[in-house]
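> sequence plus predicted model, see below.
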Amino acid sequence: MRQGPLAGRYPAVAAMVTLALIPYLALSAALDPLVPVISAQLHMSAQAMSLSSGLGNAAYAVGTVLAVQFAQHLPQRRMLLLYAVVLVIGSVLAASAVNAGMFISGHVLQGAATSMLLIAAAPPLTIGFPRDKLRYTAVIMNMCVFGAVALGPFIGGAQAETQTWRPLFWIIAAIAVLALVMAALTFEDAPPADLDAPRDLPAIALAAVGCGAAFIGAAQLTTHGFGDAAVTIPMFGGLALIVALIVYQFLSPRPLLTVRTMLTSAIPVAGVGVALFAAAASVSATALTANLLLETYNPVHVGLLYLPELAGAIVMAVVFGIVITRKAMHYLPLVGMILLAAGILVFRIAIPGNQPLILVGSALTGLALGATVAPALFVAGFSLQSNSLQRVFAIIELLRAVAAFMVAPIFVHFAVTASTDLLSGTGDALWLGFGLAIGGAVFGIAIYALSGARPQRPNLDEFLDGDDPAWYSPPLLAKLRRGLPPPAAAPVQVSAAAESNGQVFTSPVLFAYDGSELAGCAIRQAAAQLAPQRDALVACVWQPVDVGFTPTDSQHFDADRAGEVKRAAERTAAHGAALAEKAGFRARSVAVEGVPTWKGIVSAADEHNASLIVLGPHRRNGLLGHLQGSVAAAVVAHSATPVLIVPELPVEH
């Protein structure tokens, strides 16, 4: 399996995820103060700019569904590279745009690529590393999404002050290029997640048409009234199609998205609900107050007033990293909703010009952002098996995009048109946002209470193994439903040491076998160099999501489920042991979980007291090949056991 020089290294993979998610999310929050500048230079109307944002947000929502479908049938890490290329293309198109068509096309590609990168890269970062990394992942995910959004108003205001927009867009393009480079450096070839999964074209069509129509309808509010057919037909028609998507996935025997399990279990429903309420209320509050403040202050001044949001998001991201291993994480979204309600209330009191209070409201909103959406997402994800995480992220991000980016234009339109002046309208709209925040908190508490759910400490070992959730989530509204069976006791996991037909193996030769022909060739060539009937241990190193080896049989498995990957690795190792037996060794096999691959090889050699490690390095071709590192070189550098490198035999012509 091809690997980059930084494959399996947590800091590098985390940096890749950060660079991939920041460009579009920061830019989407920075656009508002830049609209007049871009409109003037590209001869775009306000309606065209609104449509550009709407289509970009629709592409972001649809990209979540596309990424899940592609992951089932196409090599996952190669697709991640492709998404990064699309992000670069979209960013360059937008930055170099000379007309509205180029700008809108680039923004749409940015939106689609960002959500596909999120769905492709976030689960490997979450479940592909040991549990001690999970708290860092929580901080990173929180900061990538909400830290970038919180920073957006300031960088947008600072750029608008110069009456230019391209420098910011070229910086965004440069970050996208860095994301592509890191995706190549951390590349670790991985097979499709589940070749047996259906190709769900109706789900993709419903998501694409529904999101596209709904966001286009909301974008029309820039120049049309709420009751105009240009608004109501696409917006409500699109929302109806999104509802139809959820119903269709709920009823489907083999759904693309994890809807049925998520919507019939109490804790996921509470988590998703809180996330949607928080997204709608927080984005609306920021958009409403910024729209009013821009009437009085210049863009950079307004951006500075919102800078405490970033500080609040950072603080709460750290708090989330601390509590993610404790039952206190159940309470964090509730605390966030209370902080959000307080922040909106402070904004309502502060407008139109009490700047100290606006800074306080901004800080409270930042704390609320960090405490609600990402923690609520993980609360929902921990309630399901980890192999569902990609699908859980997809459906939540789709719904969050609809809640956040559709409600805000509606609230802004209400503020402009519902009262005689903008100040009164904004105040009334903020009261609606306050109601959403309180409603979200009440919703979460009610679901827990009426379902008999209780805060629990997550069992992260069970969750990361992929076979069980991190905690028990009762059926939705279980206390109101009679005749439900009691919760089944969690199965007891029993492990036993592997037997080898009574044979005793001491100081074996360790063959690192990844199922490739090159690894098999290394076994056969080593037989000619070593004494016959020597003890051998054939080790296949594996990891969830990225897999790490090439299966030697045609049996399909779910790459996101650790248990299935392990069993496939055991079959692959057994195949390698059979090759070693045929070559004259007394062989046994073992599957070793390890990230990166070289670390699994070294640990297996140490654990089994191997006298020699045998490796067959892979040929590296093309641009990616030149970027790739060598597992063999890493093993030599880190192992105290002698290493035999068996070169690939030349191809005969």
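Yes, it's here.

> for the rest of this, base every contact and every neighbour count on C-alpha atoms.
Will do.

> buried ones in stretch 522-541, by neighbour count?
522-527, 534-541 (16 or more other Cα atoms under 10 Å).

> distance between the ends of that stretch?
End-to-end distance for stretch 522-541: 16 Å, by Cα to Cα, to the nearest Å.

> next one: that stretch to chain centre, how far?
41 Å (Cα atoms, centre = their mean, to the nearest Å).

> tell me the SS of Gly353?
Under DSSP: H, G, I helix; E, B strand; the rest coil, the three-state class of Gly353 is coil.

> sorry, slip of the keys, the one I care about is Leu510.
On the three-state scheme (three-state DSSP), Leu510 is labelled strand.

> tell me, how many residues neighbour it?
By other Cα atoms under 10 Å, 29 other residues sit near Leu510.

> what's near enough to touch it?
536-539, 605, 610-614 (Cα atoms under 8 Å, 6 or more residues apart in numbering).

> how does it look with 6 Å?
536-538, 610, 613 (Cα atoms under 6 Å, 6 or more residues apart in numbering).

> mind checking how far Ala573 is from Pro375?
According to Cα to Cα, Ala573 and Pro375 sit 39 Å apart.

> let me fix that: Ala591
34 Å.

> more neighbours: those two, which one.
Neighbours around Ala591 and Pro375, counted as other Cα under 10 Å, are more numerous at Pro375. The numbers are 29 against 23.

> tell me which element that one is part of?
helix 355-382 (DSSP states H and E).

> buried residues in that helix?
In helix 355-382, the ones that count as buried by 16+ other Cα under 10 Å are 357-382.

> which among the buried residues of stretch 522-541 gets closest to Val209?
Distance to Val209, by Cα to Cα, is smallest for Val541 among these, at 42.8 Å.

> that closest one is in what secondary structure piece?
strand 535-542.

> gap between that strand and the chain center?
33 Å.

> buried stuff in whatever helix or strand comes next after it?
Next along the chain after strand 535-542, taking DSSP H and E as the criterion, comes helix 562-583. Neighbour counts over helix 562-583 (16+ other Cα under 10 Å) mark 562-566, 568-581, 583 as buried.

> helix 562-583 relative to strand 535-542, how many degrees between them?
Angle, helix 562-583 to strand 535-542, by axes from the mean of the first three to the mean of the last three Cα atoms, to 10 degrees: 150 degrees.

> name the residues that touch the following helix or strand past helix 562-583?
Once helix 562-583 ends, the next helix or strand along the chain (criterion: DSSP H and E) is strand 586-593. Under the criterion Cα under 6 Å, 6+ apart, residues 533-543, 569-570, 573-574, 577, 581 lie in contact with strand 586-593.

> and the comparison structure, right after this:
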Amino acid sequence: MQKTDPEGALPDRLFARVSYGGTAFAALAALVPFLFAEGAISLIAPSISGGLGTGKDAVSLASYLGTGAYAFGALMGGDLVRRFPQRSLFLAVQALSTLGWAILSASHGVWLFALAQILVGFAGGALLVIALPPLLQKFPAGKIPTSAFLVNFGLFGAVAAGPLIGGVVAMAEGAGWRWFFALFSVTGSIALLAAARHLPGGPPKEPDRSVDWTAIGLTLAATLLPFTAIGLIPYQGLLSPAVLLLLVTGLGCFCAFVVNQYVAREPLAPIDEALNTFSLMGLIVATIGGGVFVTCVSLLTTLRKGQEGGVLELGLSFWPQLLGVVVAAGLFAAVIRTRMLLPFVLSGLAAILAGPLLLTFGGLTDDGLFALSIFVIGYGAGATVSPGLLFSAVSMPVKLLAGVIAMIELSRAIGNFLAAPILIDASRIAHASASLEMPGAQLALTVLLAITSAGVLAALLLYVTGRRGLVRAEFEPWIANGKPAFDSPRLFARLRK
């Protein structure tokens, strides 16, 4: 009699070659496309608007709705992966993503384009949470450094490469953007085949878990409302009552979600368990690192689009950023199983402060200093976001991994992708300018530096008061027995009696 797959759905012969390489490819092919498109969209928006017969602002609004769907999808992925078989869920959501990219490439109206953006955004966020856990916990601990490099490069290498590829696609004009999105649909189809063949299976951990409709409703409002508000800024302005109402209501719903999850008996996001030194420090580090990266890229792209040179030259000018991410990803893989992991993260915190500082003192006008600045920012993002996520995730039991990733990505997406357009428009208003110019960019960078400094100080305060020196992650018991890889101290342990 033929054996069945652990998920009890399909025969073993279809899944006889579970492999690390196939799983890694499927995970990266699932994660990269949406983040790639996020980094490129501002440069290819004029081509898209021409192809759809609409304005650039409508394309921007559709893109922000997709980003909101990404944040919502991250939380839903953390919920669904506990209640449904992981591989079956991956295949279903990846098929949804593949369909979404196909619709995007064939869209001939802004409404269909917006619907497809929401589809690929939701699938992208959910796939991040569904695809990463098998890569980290289903294979021997010796694979962790390779996984660290791939995840780090996949997450931020894609965003960093976005402007480069966006410049090339924009130069193609015409239907270039359609081929760009169609390529992601083809990649998704290949990822489906790889996942069906190589992704590890297993039953769901909590198949009888009840649906937390309150948390889902609050998350939907916390993502839909503020991202809609950001998309409406070109139409109504940042200070319009409608935009402010949507922003405040959405952020209020996010705060209500955090409180709800803290007191919930079966939370989607493990807020209570995350209140230890390394988990909270990791969340702060990942959020501020991603925030600096996304804000600087958006600000520089907006500013330099109005300067001399074509869109291809603009896109190619961001190549040092990708190099910085690659360097950080390589170092992350080298130190992840050593006591140098924490100093590496601290170097990332220093870099995300130094990058905007270099831009403020000459990097906006001097090409050489600009290249150095964005290299440092790329390195800083690579040394903070994925390492911060790791710090949070492995400081808690492995059973909470999906929930931790969902919690961090939801928080990071809301904070990171809202900050940039708000800062840019507020700086433009402060200088009474119709577009972002040099004085406004300087102001935005100054505010960004102030916020970043506060975040860095908070992370350092947590570490100093945590009563713990350099630590080494113990991945073997984390994978085998589900125990935390870090012995994380209680919050402010040094100050407790």
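Happy to help now that I have it. Note that the coordinates shown come from a computational prediction; the quantities given were computed from them, not determined experimentally.

> TM-score of the superposition?
The TM-score (TM-score structural alignment, normalised by the length of the second structure) is 0.93; 481 aligned residues with a Cα RMSD of 1.6 Å.

> what's the match for Leu389 of the first structure in the second structure?
By TM-score structural alignment, Leu389 of the first structure lines up with Leu401 in the second structure.

> if we ignore the residues flanking it in sequence, what's nearest that match?
Ala393 (5.7 Å; Cα to Cα, 6 or more residues apart in numbering).

> how close does the one you found sit to Lys399 of the second structure?
10 Å.

> again, but for Ala74 of the second structure
17 Å.

> who has more neighbours out of the two?
Ala74 (30 against 19).

> residue in the first structure paired with that one?
Using TM-score structural alignment, Ala74 of the second structure pairs with Thr64 in the first structure.

> ok now do its match, which residues does it touch?
115-116, 394.

> ok, and the most crowded of these?
Result: Met116 is most packed of the contacts of Thr64 of the first structure (other Cα under 10 Å), 32 neighbours.

> I'd say it and Ala67 touch.
Yes - in this structure, Met116 of the first structure is within contact of Ala67 by Cα atoms under 6 Å, at 4.9 Å.

> distance from stretch 109-124 of the second structure to the middle of the chain?
18 Å.

> residues in the first structure aligned with that stretch?
Counting by TM-score structural alignment, stretch 109-124 of the second structure sits on residues 99-114 of the first structure.

> and the contacts of that stretch?
21, 42, 52, 56, 59-60, 63, 83, 87, 90-91, 93-94, 97.

> map Val186 of the second structure onto the first structure.
In the first structure, Val186 of the second structure lands on Ala174 (TM-score structural alignment).

> secondary structure element for its match?
helix 166-185.

> can you pull the buried residues of that helix?
168-170, 172-185.

> next secondary structure after that helix?
Helix 166-185 of the first structure is succeeded, C-terminally, by helix 201-219 (DSSP H and E).

> mean shift between that following helix and the second structure?
Once fitted to the second structure, helix 201-219 of the first structure is off its aligned match by 1.2 Å on average (mean Cα distance after the TM-score superposition for the first structure).

> other SSEs contacting that helix?
helix 46-73, helix 229-251 (3 or more Cα pairs under 6 Å, 6 or more residues apart in numbering; DSSP states H and E).

> equivalent range in the second structure for stretch 562-581 of the first structure?
Stretch 562-581 of the first structure maps onto no residues of the second structure, going by TM-score structural alignment.

> so stretch 342-350 of the second structure matches what in the first structure?
Going by TM-score structural alignment, stretch 342-350 of the second structure sits over residues 330-338 in the first structure.

> just the element for the residue opposite Met16 of the first structure in the second structure once aligned, please.
Residue pairing (TM-score structural alignment): Met16 of the first structure is matched to Ala26 of the second structure. In the assignment (DSSP H and E), Ala26 of the second structure maps to helix 20-52.

> give me the mean deviation of that helix from the first structure.
Mean for helix 20-52 of the second structure is 0.9 Å (mean Cα distance after the TM-score superposition for the first structure).

> and the angle from that helix to helix 56-83?
Going by the same axes, to 10 degrees, helix 20-52 of the second structure makes 150 degrees with helix 56-83.

> in helix 20-52 of the second structure, what counts as buried?
So, applying 16+ other Cα under 10 Å, buried residues of helix 20-52 of the second structure: 20, 22-49, 51-52.

> list the contacts of the helix or strand where Phe332 of the second structure lies.
If you go by DSSP H and E, Phe332 of the second structure is part of helix 319-335. Here helix 319-335 of the second structure makes contact (Cα under 6 Å, 6+ apart) with 145, 148-149, 152-153, 157, 160-161, 341, 371, 374-375, 378-379, 382-383.

> one more: stretch 83-101 of the second structure?
Taking Cα under 6 Å, 6+ apart as the rule, stretch 83-101 of the second structure contacts 116, 119-120, 123, 181, 185, 188, 201, 203-204, 206-207.

> in ChimeraX, select just the buried ones from those residues.
To isolate the buried ones among those in ChimeraX, judged by 16+ other Cα under 10 Å, type:
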select :116,119,120,123,181,185,188,201,203,204
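
> got the contacts of stretch 83-101 of the second structure as a markdown table, with distance to Ala58 of the second structure columns?
Formatted as a markdown table, these follow (distance: Cα to Cα, whole Å):
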| residue | distance to Ala58 of the second structure |
| --- | --- |
| Ala116 | 14 |
| Leu119 | 17 |
| Val120 | 17 |
| Ala123 | 22 |
| Phe181 | 18 |
| Ser185 | 23 |
| Gly188 | 26 |
| Gly201 | 41 |
| Pro203 | 43 |
| Pro204 | 40 |
| Glu206 | 41 |
| Pro207 | 41 |
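
> list the residues that contact Ser207 of the first structure.
If you look again at residue 207 of the first structure, you'll see it is Ala, not Ser. Ala207 of the first structure touches Val62, counting by Cα under 6 Å, 6+ apart.

> from Tyr70 of the second structure, how far off is the counterpart of it in the second structure?
Using TM-score structural alignment as the criterion, Ala207 of the first structure maps onto Thr219 of the second structure. Here Thr219 of the second structure is placed at a distance of 12 Å from Tyr70 of the second structure (Cα to Cα).

> quick one: the residue lying closest to Ala160 of the first structure once chain neighbours are set aside and Leu74 of the first structure, what's the gap?
With Cα to Cα, 6+ apart as the criterion, Ala160 of the first structure has its nearest non-adjacent residue at 5.4 Å, and that residue is Leu34. Distance, Leu34 of the first structure to Leu74 of the first structure, by Cα to Cα: 39 Å.

> and what of Arg400 of the first structure?
26 Å.

> follow-up on the earlier one: what helix or strand is the match of Leu389 of the first structure on?
Using DSSP H and E, Leu401 of the second structure falls in helix 401-430.
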